[in-house]
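Undergrad: Here is a sequence with its predicted model. Questions after.
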Amino acid sequence: MTVAANPNAEAETLNAKLAGLDLAGRLSLVAGLGGRVVFTTSLGIEDQVITAEIGNHRLPIDVATLQTGRLFPETLALIDETEKQYDIHISRYEPEQADIDAYAAKYGLNGFYESVEARHACCGVRKLKPLARALDGATIWITGLRRGQSTNRSDTPFAEYDAERHLLKVNPLADWDIDVIKAYVADNSVPVNPLHARGYPSIGCEPCTRAIKPGEPERAGRWWWEQDEKRECGLHVAEEASSIVAQQ
């Protein structure tokens, strides 16, 4: 797959095509576009649905995860379980020790609790830089973003052009709600993180994730000490990602 003269128009065309397909059709179409296609998984319940489709249909899509060094033990165990169930390899991308040491020297190991700047810097070291390595050479990036995850994701398209990373970003579950996700998991015996059953609908690094309270949005447990309802790590906000990496 070559970069289109007008990548935004290409993304709009692909978005329209994907809208009329089921999940298997969406992933098959994207896998057939050529180039390196990468799916980055957090091992969350929606990502497990995508991984199941990739594995069951033997699609030529690389599966990668960001092993930040602060993940829950349950998440780490699920990586191995998922590989065995679907006979696939999940590439692990870890932060550089030198970056971790530099962060700790400046902010303290858990300095992310003290300021948004420090938290963004931690995400930059443990997530954004490893993501850049995971996507190196990729032409298409598949994610598990859904419109129902939070208010700032409510307009998530099926396909968009990521100008920061110069690739097409595909969100095949954009229109799936959590009930459809759970039904797929139950019907297809998809392995999921046991933390979901303990009140963790969205799971990230252990120090930065708590169980949500009844009535709270799905992502309310992420960086809960911050007041901004639109808080993100930068993976899916191009301008924020660029700013965070520039600070490293």
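TA: Received the coordinates, thanks.
Undergrad: Please count neighbours and contacts with C-alpha atoms only from this point.
TA: Noted.
Undergrad: looking at it, residue 36 is touching residue 134, isn't it?
TA: No: contact between residue 36 and residue 134 fails when scored by Cα atoms under 8 Å: they sit 11.0 Å apart.
Undergrad: In terms of packing, which of these two has more residues around it?
TA: Set residue 36 next to residue 134 and count neighbours by other Cα atoms under 10 Å: residue 134 wins out with 23 against 17.
Undergrad: residues touching the more buried one, list them.
TA: Contact analysis of residue 134 by Cα atoms under 8 Å, 6 or more residues apart in numbering lists 38, 64, 93.
Undergrad: what helices or strands is the helix or strand encompassing the first one leaning on?
TA: With the criterion set as DSSP states H and E, the secondary-structure element containing residue 38 is strand 36-40. Taking 3 or more Cα pairs under 8 Å, 6 or more residues apart in numbering; DSSP states H and E as the contact definition, the neighbouring helices and strands of strand 36-40 are strand 62-66, strand 138-142.
Undergrad: Tell me which of the ones you listed is the most buried.
TA: Mean neighbour count (mean count of other Cα atoms under 10 Å) peaks for strand 138-142 among the helices and strands packed on strand 36-40, with a mean of 23.
Undergrad: Downstream of that strand, the next helix or strand is which one?
TA: Taking DSSP H and E, what comes next after strand 138-142 is strand 159-162.
Undergrad: Could you look up the next helix or strand downstream of that following strand?
TA: strand 167-170.
Undergrad: Show me what that following strand is in contact with.
TA: 3, 7, 11, 138-143, 157-162.
Undergrad: Second structure for comparison follows:
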Amino acid sequence: METEKLTFETWEESKRQQLDLQWKDFMDVIKWAYRTYEDRIAYACSFGAEGMVLIDLISKIKPEAKVIFLDTGLHFPETYSLIEKVKKKYPMLELIMAKPAKTLNQQAAELGENLWERNPNLCCHIRKIEPLQQQLQDVDAWISGLRREQSTSRSNVNYVNKDEKFGKIKICPLIHWTWEDVWNYIKLNQLPYNELHDHDYPSIGCAKCTVPVQSDNDFRAGRWTNFSKKECGLHQA
């Protein structure tokens, strides 16, 4: 695999490298990512089931990898509990708890109480998108746990993508994994995971905007149930 750095700016000149990557497997992609970008790459992790798989895989290649968690201040207690378990299991990881510029009290004072109930897009922008923009300033690429099976909007994601929103390269090693693959890996390797997965939460975000679901066909049906919104905006151009 070629090791010449693929950047947002050189995307159009690197078509052959992109095509080469499509024929590799997930571990090849992770190895390529850290060999190519070294310390100028970060993994943005939500600590869902896919997140635990990627943390374990990445730790085998780069034990001291930078992992970003967008700490909105609105996550479930189970999510914060899992993060503490991850810190103990992978002590070399550089885990960054990225917080918004505005506290919840400041947001309420400026924009009103419970912004997520009235304008979830703005809430996500303040508490997720802006913090990630800040964290990605000093890297050339970031890793995400997107899978094609998750939703129609993610069905065409590739191993390596030009991320127009953040002006970076976005790398998604698990695009071909199924939900069954994810859980087989977690169980085989006895990984910790968010306990909410045992209570019908396939996709876990902020506590205010996530509910359990009964459908096996829509992994994101429990997100923003009173809105047409299905993405927080991190993965949209």
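TA: Received, thanks. Here the structure is a predicted model, which is why all the values come from computation and not from measurement.
Undergrad: Can you pull the TM-score for these?
TA: For this chain pair, the superposition-based TM-score is 0.89 by TM-score structural alignment, normalised by the length of the second structure; 231 aligned residues with a Cα RMSD of 2.0 Å.
Undergrad: Can you say which of the helices and strands packed on strand 36-40 of the first structure is nearest to residue 24 of the first structure?
TA: strand 138-142 (13.3 Å; Cα to Cα).
Undergrad: That closest one vs the second structure, average offset?
TA: By mean Cα distance after the TM-score superposition for the first structure, the fitted strand 138-142 of the first structure averages 0.7 Å away from its aligned residues in the second structure.
Undergrad: Show me the helices in the second structure, by range?
TA: Using DSSP state H, the helices of the second structure run over 15-21, 26-37, 49-61, 77-89, 104-111, 115-118, 120-124, 130-135, 179-188.
Undergrad: Take these and write them to CSV, including distance to residue 153 of the second structure.
TA: Converted to CSV, the helices of the second structure look like this (distance: least, Cα to Cα, whole Å):
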stretch, distance to residue 153 of the second structure
helix 15-21, 21
helix 26-37, 21
helix 49-61, 17
helix 77-89, 25
helix 104-111, 30
helix 115-118, 22
helix 120-124, 17
helix 130-135, 21
helix 179-188, 17
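Undergrad: now, of those, which is deepest in the fold?
TA: The stretch of the helices of the second structure with the highest mean neighbour count (mean count of other Cα under 10 Å) is helix 49-61, at a mean of 20.
Undergrad: OK, contacts around the nearest residue to residue 121 of the second structure once chain neighbours are set aside?
TA: Nearest residue to residue 121 of the second structure, sequence neighbours excluded (Cα to Cα, 6 or more residues apart in numbering): residue 232, at 6.9 Å. The contact partners of residue 232 of the second structure, taken as Cα under 8 Å, 6+ apart, are 121, 124, 125, 128.
Undergrad: go again using 10 Å as the cut-off
TA: Contacts here follow Cα atoms under 10 Å, 6 or more residues apart in numbering; on that basis residue 232 of the second structure touches 120, 121, 122, 123, 124, 125, 127, 128, 129, 205, 223, 224.
Undergrad: Alignment lookup: the third one to the first structure.
TA: With the correspondence set by TM-score structural alignment, residue 122 of the second structure lines up against residue 121 in the first structure.
Undergrad: what do residue 36 and residue 134 of the first structure both touch?
TA: 62, 141.
Undergrad: dump the residue contacts of the residue nearest to residue 98 of the second structure when sequence neighbours are not counted.
TA: In this structure, residue 98 of the second structure finds its nearest non-sequential neighbour in residue 70, 4.9 Å apart by Cα to Cα, 6+ apart. With contact taken as Cα under 10 Å, 6+ apart, residue 70 of the second structure is in contact with 44-46, 96-100, 127-132, 135.
Undergrad: Now, of those, which are buried?
TA: By neighbour count, with 16 or more other Cα atoms under 10 Å, those hold 44-46, 98-100, 127-132, 135 as buried.
Undergrad: Nearest to residue 200 of the second structure, out of those residues: which one, please.
TA: residue 46 (17.1 Å).
Undergrad: Could you report the distance from that closest one to residue 55 of the second structure?
TA: 11 Å (Cα to Cα, to the nearest Å).
Undergrad: Mutual contacts of the two, please.
TA: With Cα under 10 Å, 6+ apart, residue 46 of the second structure and residue 55 have common neighbours 67, 145.
Undergrad: corresponding residue for residue 20 of the first structure in the second structure?
TA: So, by TM-score structural alignment, residue 20 of the first structure is matched to residue 23.
Undergrad: so what's residue 90 of the second structure up against?
TA: 55, 56, 59, 63, 64.
Undergrad: Please say which position in the first structure it maps to.
TA: In the first structure, residue 90 of the second structure lands on residue 86 (TM-score structural alignment).
Undergrad: my guess is residue 55 of the second structure meets residue 43, correct?
TA: Yes: here residue 55 of the second structure reaches residue 43: they are 8.5 Å apart, a contact under Cα atoms under 10 Å.
Undergrad: quick revisit: chain neighbours aside, what residue packs nearest to the match of residue 122 of the second structure?
TA: Leaving aside its sequence neighbours, residue 121 of the first structure is closest to residue 244 (6.2 Å, by Cα to Cα, 6+ apart).
Undergrad: neighbours around that neighbour, how many?
TA: Neighbours around residue 244 of the first structure, by other Cα under 10 Å: 23.
Undergrad: I'd assumed it was in a strand, is it?
TA: No: Residue 244 of the first structure is assigned helix when assessed by DSSP: H, G, I helix; E, B strand; the rest coil, not a strand.
Undergrad: give me every residue that touches it.
TA: Contacts of residue 244 of the first structure (Cα under 10 Å, 6+ apart): 117-125, 128-129, 233-234, 238.
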